[in-house]
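In: would you be able to build a 3D model of this:
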Amino acid sequence: MNDEQLRLLTEKISMEFFGKPFKHAAFFNKRLRTTGGRYSLNHHHIEINPKHLEYYGYEELESIIKHELCHYHLHIEGKGYQHKDKDFKNLLVKVGGSRHCQTLPNSRNQRKYLHLYRCKTCGVEFQRRRQFNVKKFVCGKCKGQIEKVRSLSL
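Out: This next block holds a predicted model:
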């Protein structure tokens, strides 16, 4: 499926389930990592993570589109478009969209590295899953300089 087919599908779902036209852009965005889709408040376009179509198929894609269209139509109408709003929750149930998308395998939650650091002054060692700039931070115990010892692959 390409971006044009996605836009046509979004327009079809909008008319079928919401009874209102979708007049903006809908496209795939490969950079989305932790979400199935995103609605832009400024430009009114919808971005979809193509990996959800790849892993879970058409039904998951349709559910994500319905979710984003709920944001779209409620925002355009000036109603509560956020996840916490009653208008959003009611419309989502009415059209059969999902509140959350399925988690992708090998998602960001599974880190690949463990970084080991040591204080040059007091010698305390600690581990981090994310790297950090040792020139910007000091030891929390003695305010000494920190050095990176090594990175371990998990």
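In: switch to C-alpha atoms for all contacts and neighbour counts from now on
Out: Will do.
In: just the helices in this structure please.
Out: Counting by DSSP state H, the segments of the chain that form helices are 3-13, 50-56, 58-77, 86-95.
In: turn these into TSV, columns for mean neighbour count.
Out: Below are those laid out as TSV (neighbours: other Cα atoms under 10 Å):
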stretch	mean neighbour count
helix 3-13	17
helix 50-56	16
helix 58-77	20
helix 86-95	16
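In: residues touching residue 31, list them.
Out: residue 49 (Cα atoms under 8 Å, 6 or more residues apart in numbering).
In: again with residue 70
Out: Per Cα under 8 Å, 6+ apart, neighbours of residue 70: 81, 88, 91-92.
In: distance to residue 128 added to the residues you listed, as TSV?
Out: Converted to TSV, these look like this (distance: Cα to Cα, whole Å):
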residue	distance to residue 128
81	37
88	38
91	42
92	39
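In: nearest to residue 61, out of those residues: which one, please.
Out: The closest of the contacts of residue 70 to residue 61 turns out to be residue 92 (Cα to Cα; 14.8 Å).
In: before we go on, could you also do this sequence so I can check it against the first one:
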Amino acid sequence: MEEKELQQLVEGISRSSFKKDFRHRALFNPRLRTTGGRYMLGSHNIEMNPAQLELFGKEEFIKIIKHELCHYHLHLEGKGYRHQDRDFKKLLEEVGGSRYCKMIPGARRQSGKRHIYVCAGCRAEYVRKRQINVKRFVCGRCKGRLKKTKTFFRENID
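Out: Just a heads-up that it's a prediction; the model follows:
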């Protein structure tokens, strides 16, 4: 699908499902990784992830377009356009849009870095993804001081 076809598809869905015109641009953004699409508040354009169309098909892609059009129309009307707003949830259900898009395999990279802390009092060991401030936090068992022993990557565990 080319951007011209995407523009026509979005305009058609807007007219049929929302009974309103879509007067801005719909474009593909291949840099999107973890989201199906996004509505740009400043320009009112909609950017779509082409991988969603390729991997999950047109039916799922249309649900994502409806989701973004909910943001678009509610924002232009001055109503609650954010995910947690009642107006957004109600309109999304009415038009049959998807609340969440399907995950693209390999889209989220998990950090393999781990930090190990040991209590000076009871020798309890704590493995954390994020570093902690040892001057501020203490052991949860005995309230002893924590000391960072090492940092490693998850692949090196075994």
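In: one step back: nearest to residue 113 of the first structure, of the helices of the first structure?
Out: Comparing these by Cα to Cα, helix 50-56 comes nearest, at 23.5 Å.
In: what's the average distance for that closest one when superposed on the second structure?
Out: In the superposition against the second structure, helix 50-56 of the first structure averages 0.8 Å from its aligned positions (mean Cα distance after the TM-score superposition for the first structure).
In: look up how far residue 75 of the first structure lies from the closest residue to residue 55 of the first structure other than its chain neighbours.
Out: Distance criterion Cα to Cα, 6 or more residues apart in numbering; nearest residue to residue 55 of the first structure, sequence neighbours excluded, is residue 104 at 7.6 Å. Taking Cα to Cα, to the nearest Å as the measure, residue 104 of the first structure falls 28 Å from residue 75 of the first structure.
In: do residue 20 of the first structure as well
Out: In this view, residue 20 of the first structure and residue 75 of the first structure are 13 Å apart by Cα to Cα.
In: go on, residue 30 of the first structure?
Out: Going from residue 30 of the first structure to residue 75 of the first structure by Cα to Cα gives 25 Å.
In: what does residue 41 of the first structure give?
Out: Going from residue 41 of the first structure to residue 75 of the first structure by Cα to Cα gives 8 Å.
In: look up how far residue 105 of the first structure lies from the residue nearest the centre of the first structure.
Out: Taking Cα atoms, centre = their mean as the criterion, residue 35 is the residue nearest the geometric centre of the first structure, at 2.6 Å. According to Cα to Cα, residue 35 of the first structure and residue 105 of the first structure sit 13 Å apart.
In: now for these two: what residues contact both?
Out: Taking Cα under 8 Å, 6+ apart as the contact rule, residue 35 of the first structure and residue 105 have no neighbour in common.
In: list the contacts for the equivalent of residue 97 of the second structure over in the first structure?
Out: Under the alignment by TM-score structural alignment, residue 97 of the second structure pairs with residue 97 in the first structure. For residue 97 of the first structure, the contact set (Cα under 8 Å, 6+ apart) comprises 62-67.
In: what does residue 112 of the first structure give?
Out: Residues near residue 112 of the first structure by Cα under 8 Å, 6+ apart: 153-154.
In: repeat that for the one 5 residues further on.
Out: Under the criterion of Cα under 8 Å, 6+ apart, the contact list for residue 117 of the first structure reads 125-128, 146-150.
In: and these, which is closest to residue 5 of the first structure?
Out: Checking the contacts of residue 117 of the first structure one by one against residue 5 of the first structure (Cα to Cα), the nearest turns out to be residue 128, at 43.2 Å.
In: related to what we said a few turns ago, now the match of residue 97 of the second structure: how far from residue 65 of the first structure?
Out: 8 Å.
In: and if you look at residue 2 of the first structure?
Out: 15 Å.
In: repeat for residue 78 of the first structure
Out: For residue 78 of the first structure, the distance to residue 65 of the first structure - Cα to Cα - is 20 Å.
In: that'll do, ta.
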